[in-house]
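Visitor: sequence plus predicted model, see below.
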Amino acid sequence: MTVEQQERVILVGVETEETRRNFGESMLELKGLTKTARGEVCFSLLQKRPQVDRQTIIGKGKLQELRQLVEAHEADLVIFNHELTPRQGSLIQEEVGVPVIDRVQLILDIFAMRARSKEGKLQVELAQLDYLLPRLTGQGKNLSRLGGGIGTRGPGETKLETDRRHIRTRITNIKRELKEVAAHRERTRQKRQGVFQIGLIGYTNAGKSTILNILTSANTYEKDELFATLDPLTKRWRLTEGFEVTVTDTVGFIQDLPTQLIDAFHSTLEESRNMDLLLHVVDVSSEDRPQQEQTVVALMKELAFDQIPLLTVYNKADRIVANQFVPTMFPNVLISAKSSRGKQELTEAIKLRLMEILTPYSVTVPQTAGQELSRLKRETLLLREDYLEEQEAYRVKGFAPANSWVLR
C-alpha cells in the first residue's frame, strides 16, 4: 500500500479502572504506531467502562456506533487498543464489516516492515504465526485483501488459513533455523570478548540510532517513528584517547510490549545482557517521560539487565527549557544528539562513567615496548603518559576492565 493509498483507520480504546492512569498516553502511542504502519487515523472511538465487555470489548450499543462510524468515515480498518481473543475479533469484524486487528497485531506488522536481517525476519514470522494460528477462522478476507495492508504484512499474504499443519511445520522449522543463527551469533560474541561493550536501550523513538550514528558514524536508519530500529547493530567506537569499544543499538521498548515479542526478540535483547555499560536513552521532551522510564526499568528487571552499570542519557534537550528540567534517574547527562555539542557532552559523561566502572592502574612500560603501549591505548582508557628519562620508560596511568591483562 503506497503513501497515497493510506488505509483509513478507526482506533478504539476503552478506559477502565485498571488502565485509567496510562490510557491517554497509550492511545497517543496507538496513533503513532498506526502512522508508522502507514495508516491514516480518521477517528478515535473512546469509551469509559468499569471493565471491558467479555464478548465485544465495547458492548452492543457502542458496537453499533462503531459500525456507523466505519460507514461514515469510509474506514478500511479498525484497530483496538486491547488484545482481542479470536472469538472477540471474529464477532466485532462480523458486525462492523471491515477487518479488525488489535495492538499486538499492529506492532507485529510494524516489525515485519522493519526487519532487515535473516534473523529479524524469522523472529517476526515466528511471532506472527504464533499469534495468528488460533485466529485463522474468519481471517480469509483479511489475508487476501488486494495489496495487503496493515496487519497482513510478513506471512499474512500467504493465506495462512489454508493449512494449519503447514503453519505448525513452518513454526518448527523457524525455531530450528533461529537456533542455528543464535549459535552463530554466540560464536561472534565470543570473538568480541575482551572488548568493552556499550549497549543502547530505551523507549522506542528516544533517539538511540541517532546516538549510535554520532558516536560511530554508522549511518543507520534514524527517523521520528516508532520502532525505526529492529535488528541489533553493533559498531566499533574509538575514543579520542584510543580506547576501542563496541556500541550496540537495540529494538525500542514500549508500554505493554506483547509477550509474543518478548519471546520472539529474546535473542535481540540477549545482545544487551552481555554489555559492560548500558546507555538508557530517554526522550526528555516526551509528556509521558516518567511512565516511559518506568516501562524500560521494569523490562530491564524482567530481562535481568538491572545488574549492569547504567548511564541515563536524557536526549532531545533542544525541545525543552533546560533550567526547568528535573532528572529522575542517576547518573545522567542531558544532551541534544542533533546539536554540535551533543557528541562531546555525551562522550565526557561516558568517560566519567567508565572511570567509575573500570579499575584504575599505573604501570611502567619500557621505551622499547611500543607494541605494549599501543595495546594499552587500544584496550584501556589511558589518561596519562609520562616519560621517565632515567629509566627510559613511560609511566602510564588509566582505567582498565576488571578482566584486563594489565591488572594480572
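Guide: Okay, I see it.

Visitor: alpha carbons only for contacts and neighbour counts from here, please
Guide: OK.

Visitor: how about the strands of the stretch 1-150 of the chain, start to end?
Guide: 7-15, 39-48, 77-80, 100-102 (DSSP state E, counting those that start in this stretch).

Visitor: give me whichever of those is most buried.
Guide: strand 77-80 (a mean of 25; mean count of other C-alpha atoms under 10 Å).

Visitor: which other helices and strands contact the helix or strand hosting residue 365?
Guide: Under the criterion DSSP states H and E, the helix or strand holding residue 365 is strand 359-366. Here strand 359-366 touches strand 393-400, going by 3 or more C-alpha pairs under 8 Å, 6 or more residues apart in numbering; DSSP states H and E.

Visitor: 10 Å - rerun?
Guide: helix 370-379, strand 381-388, strand 393-400 (3 or more C-alpha pairs under 10 Å, 6 or more residues apart in numbering; DSSP states H and E).

Visitor: now do it and strand 393-400, the angle between them.
Guide: Strand 359-366 runs at 160 degrees relative to strand 393-400, counting by axes from the mean of the first three to the mean of the last three C-alpha atoms, to 10 degrees.

Visitor: show me which residues of strand 359-366 are buried.
Guide: For strand 359-366, burial by neighbour count (16 or more other C-alpha atoms under 10 Å) applies to 359, 360, 364, 365, 366.

Visitor: structure two is appended below for comparative analysis:
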Amino acid sequence: MRASGCWDRQCSLDCAPQVFEGTSGIDAKQTSCEFMGDILRTPVSEDMLGRVFNGSAKPIDKGPTVMAEDFLDINGQPINPHGRIYPEEMIQTGISPIDVMNSIARGQKIPIFSAAGLPHNEIAAQICRQAGLVKKSKDVMDYHEESFAIVFAAMGVNMETARFFKSDFEENGSMENVCLFLNLANDPTIERIITPRLALTTAEFLAYQCEKHVLVILTDMSSYAEALREVSAAREEVPGRRGFPGYMYTDLATIYERAGRVEGRNGSITQIPILTMPNDDITHPIPDLTGFITEGQIYVDRQLHNRQIYPPINVLPSLSRLMKSAIGEGMTRKDHGDVSNQLYACYAIGKDVQAMKAVVGEEALSSDDLLYLEFLQKFEKQFIAQGPYDNRTVFESLDIGWQLLRIFPKELLKRIPESILAEYYPREGRGPGSQQTDTAL
C-alpha cells in the first residue's frame, strides 16, 4: 500500500491513507504503510498503444508489463497560456450536424451531453472511425495517414460498453493505435478519481513527446462526478449543490483543460468527454459545470431518438465555440458559415411553427409557415439522419444543406449574403469547392 506524505517525519497513529483499490482482506494490525515522499506517478511508453489497462493503469489484456520510458505526474504539468496554439484545423467527422453546424477543431474539448439509453457510445465510436482533417486542397486526409492515437478511458461503465468500444476498435483495424483504461461498474469507486488523469497523462506523453495527434474519449463523466461526491462525503466535507463538493468545478477543469496544442510541438490533444444527464436535466451540476469549462457541447436528444433518427443530435442546444476559426475559405468552403447560420435560423423557426400548429391547426398557418414545416421534416430526415457507417464529406453535407434551403425563395434566406446566394443558390449552378454530385432528396 502506498501513501503520499512526508517520509522523513514520524506518522501519527490516526493517519488515514487513501486506498485506490478494495480494502477487503486487509489486516489492519499486520498492514504497514511506506511513505514514498513523492506524488502519484504513472509509467508511460509508446508501447501502451494497442494495450488494455484497468483503472489503475495495470495491464489486463494478458500481455507483458509495459517497459516505462518515463514516470509522469498524473496531474500533468502546468501549461503557459501564452504557449498554447489556438485550434484552427477542422476535424471532419463525417456526421453532417457536427461538420456543418458544430464543427470540431483539432485541440478542442467538446463533450457529448447524453442521457441513459441514448446512442452516445455509437456516436463516439463513429467519430473515432471517421475522423480526418480537411486540407486546404479540398481533399480529406485520414487521421491514420499520420501519427494518430486514441486514448479511451471508461469510468464506472458496464462490461457491455467496454466490450462495444474494444470490438469496434478491433473491427476498424485501429486497435494498434488505441490505449484503453477500463474502470468498470464493479471496480472500486475511488479508482475512478485517477482513471481520467492516468489516461490524460498518457495522452500528453503521446502528444507532446511522441508528437502524435491524440483523441481522448472519457466516459462516463457522470460516474466520475458521483465518485467525487462519494469521496467528499466520506471525508465529511461541506457539500454543495445536490451533494456534490464545492470544488467540483475546479476538479473538472483540471481534467478538461488538459486539451489543446502547445507551441513547439506538433502533437495535439482533442477531448470528447461523454456524460449522461440525470433525468435528462441539462441544469444538473454535472452538465452545467462541464458546459462552462468546455468549448461547446453536442446534445443528444431523446425525442429525435424516439422517432428513430440516428444520430439524434439536436443542433439547437448544441454549440462549438471554436467553429468560427476552423471553417471558411481556405479551410472548408466560403459559404460554410452562412449556410450554418441559415440552417440554424430555419430550423428554429420551423420548431416554433410546429408548436404553433399544435395549438391553432394547420389551416391557420401561412404559406411561409408551411415551407418552414416542410424544411423541418426534411432537415431531420435527410440532413440529421444518416447511417452509423455513412461517412459524408463536409462538402456533401453543405450540398445537402443547400438543397434544403432551396425549399425557400431567395427572399427568405436573410442570413446569406447576395454574393453567396448568386453562386450557390441556383440549382444548375454549383459551388467551385463542391466535389460530389447532389444527392437526390
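Guide: Arrived safely. This is a predicted model, so every value here is computed, not measured.

Visitor: TM value for the aligned chains?
Guide: Laid over one another, the chains give 0.25 as their TM-score (TM-score structural alignment, normalised by the length of structure 1), with 172 aligned residues with a C-alpha RMSD of 7.0 Å.

Visitor: can you add distance to residue 165 of structure 1 and give the strands of the stretch 1-150 of structure 1 back as a markdown table?
Guide: Compiled in a markdown table, the strands of the stretch 1-150 of structure 1 are given as follows (distance: least, C-alpha to C-alpha, whole Å):
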| stretch | distance to residue 165 of structure 1 |
| --- | --- |
| strand 7-15 | 32 |
| strand 39-48 | 33 |
| strand 77-80 | 29 |
| strand 100-102 | 24 |
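
Visitor: which of the residues in the helix or strand containing residue 314 of structure 1 are buried?
Guide: Element membership for residue 314 of structure 1, per DSSP H and E: strand 310-315. Buried residues in strand 310-315 of structure 1, counted by 16+ other C-alpha under 10 Å: 310, 311, 312, 313, 314, 315.

Visitor: can you tell me the element the residue lying closest to the fourth one once chain neighbours are set aside falls in?
Guide: If I follow you right, that is residue 313 of structure 1. Distance criterion C-alpha to C-alpha, 6 or more residues apart in numbering; nearest residue to residue 313 of structure 1, sequence neighbours excluded, is residue 281 at 4.7 Å. Here residue 281 of structure 1 sits within strand 277-283, counting by DSSP H and E.

Visitor: please name every helix or strand in contact with that strand.
Guide: For strand 277-283 of structure 1, the packing partners by 3+ C-alpha pairs under 10 Å, 6+ apart are strand 196-202, helix 208-216, strand 244-249, helix 289-302, strand 310-315, strand 332-334, helix 342-357.

Visitor: show me what the fifth one is packed against.
Guide: Under the contact criterion of 3+ C-alpha pairs under 10 Å, 6+ apart, the helices and strands touching strand 310-315 of structure 1 comprise strand 196-202, helix 208-216, strand 277-283, strand 332-334, helix 342-357.

Visitor: so which of these comes closest to residue 176 of structure 1?
Guide: strand 196-202 (27.4 Å; C-alpha to C-alpha).

Visitor: quick check: angle from that closest one to helix 289-302?
Guide: 130 degrees.

Visitor: so strand 196-202 of structure 1 versus strand 310-315, what angle?
Guide: 50 degrees.

Visitor: now do strand 196-202 of structure 1: which elements does it pack against?
Guide: helix 208-216, strand 233-238, strand 244-249, helix 266-273, strand 277-283, helix 289-302, strand 310-315.

Visitor: cutoff 8 Å now
Guide: Counting by 3+ C-alpha pairs under 8 Å, 6+ apart, strand 196-202 of structure 1 packs on helix 208-216, strand 244-249, strand 277-283.

Visitor: mind listing what's buried in the helix or strand following the shortest one?
Guide: Just to be clear, that refers to strand 244-249 of structure 1. Where DSSP H and E defines the elements, the next helix or strand beyond strand 244-249 of structure 1 is helix 259-264. For helix 259-264 of structure 1, a neighbour-count test (16+ other C-alpha under 10 Å) marks 260, 261, 262, 264 as buried.

Visitor: ok, those residues vs residue 188 of structure 1, which is closest?
Guide: residue 264 (20.3 Å).

Visitor: for residue 388 of structure 1, see how far away that closest one is.
Guide: Going from residue 264 of structure 1 to residue 388 of structure 1 by C-alpha to C-alpha, to the nearest Å gives 57 Å.

Visitor: likewise for residue 66 of structure 1?
Guide: Taking C-alpha to C-alpha, one finds residue 66 of structure 1 at 82 Å from residue 388 of structure 1.

Visitor: neighbour-wise, which of the two wins?
Guide: Higher neighbour count among residue 66 of structure 1 and residue 388: residue 66, with 22 against 14, using other C-alpha atoms under 10 Å.

Visitor: doesn't residue 92 make contact with that one?
Guide: No - applying C-alpha atoms under 8 Å, one finds residue 66 of structure 1 not in contact with residue 92, separated by 9.5 Å.

Visitor: which SSE is residue 72 of structure 2 in?
Guide: strand 70-73.

Visitor: now that strand: buried residues?
Guide: Buried, per 16+ other C-alpha under 10 Å, within strand 70-73 of structure 2: 72, 73.
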